[in-house]
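K.L.:
Sequence and computational prediction follow.
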Amino acid sequence: MATFSYSDEDVLLTTSHAVPRREVAEHLGIVVADVTPGRNIGKDIAGGLRDIVGGRSGSWEKTLADSQQTALDELLEEATELGADAVVAIDVADEALGGQGGMMNVKVVGTAVRLD
C-alpha cells in the first residue's frame, strides 16, 4: 500500500502512522474535514448518461478531486490552529448521500501530532 504525503511549509499530512526519522512527542487530537460539493444539473445529466452508456464522468471526477483537495486544506488549517507539526493516519473517504442521484461527501480524518 502506498503512503500519501502532502505538506505545506509547516505541517506534514500523511496516511502513514509514523513520520520517518521523527518521534511523536504529543497527540493533539483528531482532526476532521467534511466537504459536500453542491449539485449541478449538467454534471448530473452527464453522469447519468455515462451510467447508461458506460465510461467515466470527467466532470464528476474533477469535482471529487477538488473536494478532496479542499478537505485536505481544511484539515491542514485545523491542524495548524492546534500547533501540530503533522497529521498522521489520515483516512480519506468519499460517500454518496441520499442514495442514487444524491450528493457526494468527502470526509478526511487524521490525528494531529507534535513531533520531536
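P.N.:
Cool, the structure landed.
K.L.:
Please count neighbours and contacts with C-alpha atoms only from this point.
P.N.:
Will do.
K.L.:
Spell out the residue ranges of the strands in this protein.
P.N.:
Secondary structure of the chain, counting by DSSP state E: strands at 5-7, 12-14, 24-35, 86-97, 103-115.
K.L.:
try this one side by side with the last:
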Amino acid sequence: MSDITITTTDGLDGQNVTEYLGVVAGEAVIGANVISDLAAGIRDVVGGRSGSYEKKIKAGRTEAINDATAEAEALGADAIVGASFDYEEMGEGMLWVNISGTAVRTTRE
C-alpha cells in the first residue's frame, strides 16, 4: 500500500504544496466474460445491481490508482492533487478506467 495521498481538490488540509512535480496518470482496461455478462443481463432485467460488473470496475479503478501512485512515488511526491477519474467504453465488453492528477511534494503547516 502506498503512502501517497490522493485528493480531487487542489490542496490538502494542514499541508502546503511546496513543489509541483508533474502530471501523473494510471490506466486499466477491463473486460467482462460471457458468464458475468449473462448474469449481469439477468440482474438488469429483474432490476438488481450487477455485483460482478461493480467488482470489475472497482478492480480497474484500483489498478489505475496503483499505476498513478507508482508514477508519483518515482517523482518523489507524497501526494496527488486535482485527481480526476474517467471511464470510457472501448468497445463491446471493454471499459477503460483512467485517473490523472498532479504529483506534488507537501509540508505540514
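P.N.:
Great, that's in hand. This structure is a prediction, so every number in the text was calculated from the model and none was measured.
K.L.:
Just give the TM-score of the two.
P.N.:
Superposed pair, TM-score by TM-score structural alignment, normalised by the length of structure 2: 0.86. Supporting alignment: 107 aligned residues with a Cα RMSD of 1.6 Å.
K.L.:
ok so, going back, quick one: which of the strands of structure 1 is nearest residue 71 of structure 1?
P.N.:
strand 24-35 (5.3 Å; Cα to Cα).
K.L.:
Now do the buried residues in that closest one.
P.N.:
24, 31, 32, 33, 34, 35 (16 or more other Cα atoms under 10 Å).
K.L.:
Just give the nearest non-adjacent residue to the alignment partner in structure 2 of residue 25 of structure 1, would you?
P.N.:
Aligning on TM-score structural alignment places residue 25 of structure 1 opposite residue 18 in structure 2. Distances taken as Cα to Cα, 6 or more residues apart in numbering put residue 106 closest to residue 18 of structure 2, at 5.2 Å, once the chain neighbours are dropped.
K.L.:
and that neighbour, how many residues sit next to it?
P.N.:
18 (other Cα atoms under 10 Å).
K.L.:
hang on, it packs against residue 17?
P.N.:
Yes. With contact defined as Cα atoms under 8 Å, residue 106 of structure 2 reaches residue 17; the gap is 4.4 Å.
K.L.:
In a markdown table: the strands of structure 1, plus distance to residue 73 of structure 1.
P.N.:
Listed next are the strands of structure 1 as a markdown table, based on distance: least, Cα to Cα, whole Å:
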| stretch | distance to residue 73 of structure 1 |
| --- | --- |
| strand 5-7 | 10 |
| strand 12-14 | 10 |
| strand 24-35 | 9 |
| strand 86-97 | 12 |
| strand 103-115 | 10 |
